[in-house]
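In: Below is the sequence, then the predicted model.
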Amino acid sequence: MAGFALAASISPGPVNLLTLRAGALRGWPAGLRVAWGATLGFTALLLLAGLGLQSAWARWPWLNEALHWAGLGFLLWMAWQLARDPGQIGEAGDGGTGAWLAAAAQWLNPKAWLAALAGMGLFAGGGEPSQVVRFAAIYALVCLGSMACWGVAGAWLGRRVQGGAGLKWLNRVLALLLLFSAAALWR
């Protein structure tokens, strides 16, 4: 369970990049706040997936299509926002806003949905509430640690780019990575 959670949480994805950026702009405390938000948002999604959301997917296949396009739109919107960011640290949002954005972003994050549905299917497939809660608790701890690593990495990177042209360059690279993620989802 923990290995699955680690592989899914620490691998790059849109919310990991939000956490990295928060750390780069405001330091590791802001990165950690965003990591908490992402973890709480994902844990809520994970619990709902384990307690019956999977049956809604089976009953209404159009939900999968709607999520696909909403997730694709979200990735493109994030890439656009990063690409046009002026690279000035003073214009960045506060860590609290970033935490709420990260929590909400998990619900549009294709990687999060895949991890939640696959993980619950593998480790709590019977829908037994105690199994669901146990898996969600393990996943939450691993997710928080993984996301915190992205925030700390962002803080390290932020000290090197220090705003201006360096931050603009970082934003463009992150935007490009998000576009590659979106291209993988395009059908």
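Out: Structure received.
In: going forward, measure contacts and count neighbours with C-alpha atoms only.
Out: Noted.
In: so which strand or helix has the nearest residue to residue 115 once chain neighbours are set aside?
Out: The shortest distance from residue 115 to any non-neighbouring residue, by C-alpha to C-alpha, 6 or more residues apart in numbering, is to residue 8 (6.3 Å). Secondary structure from DSSP states H and E places residue 8 in helix 2-10.
In: list the helices and strands that helix packs on?
Out: With contacts taken as 3 or more C-alpha pairs under 8 Å, 6 or more residues apart in numbering; DSSP states H and E, helix 2-10 sits against helix 110-123, helix 129-161.
In: Excluding chain neighbours, what is closest to residue 121?
Out: residue 50 (7.8 Å).
In: Just give me the neighbour total for residue 173.
Out: 15 (other C-alpha atoms under 10 Å).
In: who are the neighbours in contact with it?
Out: By C-alpha atoms under 8 Å, 6 or more residues apart in numbering, no residues touch residue 173.
In: adding another structure so you can compare the two:
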Amino acid sequence: MPFLSMTLFAAALSLAPGPVNLIILSTGVTHGARAALRFVVGATVGFTALLVLTGLGLSATRAFPEWVVDMISCLGALVICYFGVQLIRARGGFASHAVPIPGFWQGAALQWMNPKAWIASLSGVAMFGLQGDTWGLMQFAALYFAVCFVGIGLWAPLGEWLSKELNTPLRQRMFTITLGLCLIALALSLSAPAVARLLGLS
């Protein structure tokens, strides 16, 4: 097993900004790093399950018609937009309870609706030739679980640190609005190909 290559692949995709990471960041900012732990664990478990099932042949292209996968992507985009809107509408600074704390099942389910997670799973299985290699797939999944947990989990303490730097109501408000807009923009950009296919534009 190309351990180093797989580790770098998992680390790069886990650390890269995406919808799940930005939600973890926002939770760390508004509620503290510890509050994000359940969501981090759920997102890690959800992605690992998706990776394993992808490697076992239940990929989007084999298990479901393309329009079903596109609908899942669009649904995921709506969920991500919901978190973005909650951040934009939140008032009262970081102590406000207007922004809900996402939990384990939200993290797990969101990965299955996250286009970035599907791309990471499909490309990882294909890149390392894990189709039909159950033992290799399980090793990769175990490695990815550990790297993913650390990679996405780091966004929570980063958020908590940012909350201390953003020490005025105006800075806090501008940050939550910016983060909410980034989430919405990211969701729309990731789901744009699926929307175009559903509308027959591509």
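Out: Perfect, I can see it now. On a predicted model such as this, the values are computed, not experimentally measured, just so you know.
In: picking up where we left off before, which residue lines up with the residue nearest to residue 115 of the first structure in the second structure?
Out: Structural alignment (TM-score structural alignment) places residue 8 of the first structure against residue 13 in the second structure.
In: Surely that match touches residue 118?
Out: No. Look at residue 13 of the second structure against residue 118 with C-alpha atoms under 8 Å: they stay out of range, at 11.5 Å.
In: which one of the two has more residues nearby?
Out: Shown here are residue 13 of the second structure and residue 118; by other C-alpha under 10 Å, residue 118 has more neighbours (21 against 18).
In: what do we get in the first structure for that one?
Out: Residue pairing (TM-score structural alignment): residue 118 of the second structure is matched to residue 113 of the first structure.
In: now residue 46 of the second structure
Out: Counting by TM-score structural alignment, residue 46 of the second structure corresponds to residue 41 in the first structure.
In: which residues touch that match?
Out: Each residue near residue 41 of the first structure by C-alpha under 8 Å, 6+ apart is listed here: 102-107.
In: Please list all residues in contact with the closest residue to residue 140 of the second structure other than its chain neighbours.
Out: Distances taken as C-alpha to C-alpha, 6+ apart place residue 6 nearest to residue 140 of the second structure, at 7.2 Å, with adjacent residues excluded. By C-alpha under 8 Å, 6+ apart, the contact set of residue 6 of the second structure is 140, 143-144.
In: Looking at the residues you listed, which one is closest to residue 42 of the second structure?
Out: Closest approach between these and residue 42 of the second structure, by C-alpha to C-alpha: residue 144, at 14.1 Å.
In: who's in contact with that closest one?
Out: 6-7, 10, 48.
In: run the last query once more with 10 Å
Out: 6-11, 14, 44, 47-48, 51, 138, 150-151 (C-alpha atoms under 10 Å, 6 or more residues apart in numbering).
In: ditto for residue 37 of the first structure
Out: Residues near residue 37 of the first structure by C-alpha under 10 Å, 6+ apart: 15, 19, 31, 43, 95-106, 144, 147.
In: In helices, which of those residues fall?
Out: Counting by DSSP state H, the contacts of residue 37 of the first structure place 15, 19, 31, 43, 95-105, 144, 147 in helices.
In: tell me the angle the longest helix along the second structure makes with helix 115-127.
Out: What stands out as the longest helix in the second structure, according to DSSP H, is helix 169-198. In terms of direction (axes from the mean of the first three to the mean of the last three C-alpha atoms, to 10 degrees), helix 169-198 of the second structure departs from helix 115-127 by 60 degrees.
In: what comes up buried for helix 169-198 of the second structure?
Out: For helix 169-198 of the second structure, the neighbour count (16 or more other C-alpha atoms under 10 Å) marks 172-173, 175-177, 179-188, 190-195, 198 as buried.
In: do stretch 3-23 of the first structure as well
Out: 5-6, 8-10, 12-23.
In: Stretch 134-152 of the first structure now?
Out: Those would be 135-136, 139-140, 142-152, for stretch 134-152 of the first structure by 16+ other C-alpha under 10 Å.
In: Looking at the residues you listed, spot the one nearest residue 64 of the first structure.
Out: residue 136 (22.2 Å).
In: Quick one: map the closest one onto the second structure.
Out: Residue pairing (TM-score structural alignment): residue 136 of the first structure is matched to residue 141 of the second structure.
In: With adjacent residues omitted, what lies nearest to that match?
Out: Nearest residue to residue 141 of the second structure in three dimensions, chain neighbours excluded: residue 48, at 6.0 Å (C-alpha to C-alpha, 6+ apart).
In: Cheers, nothing more for now.
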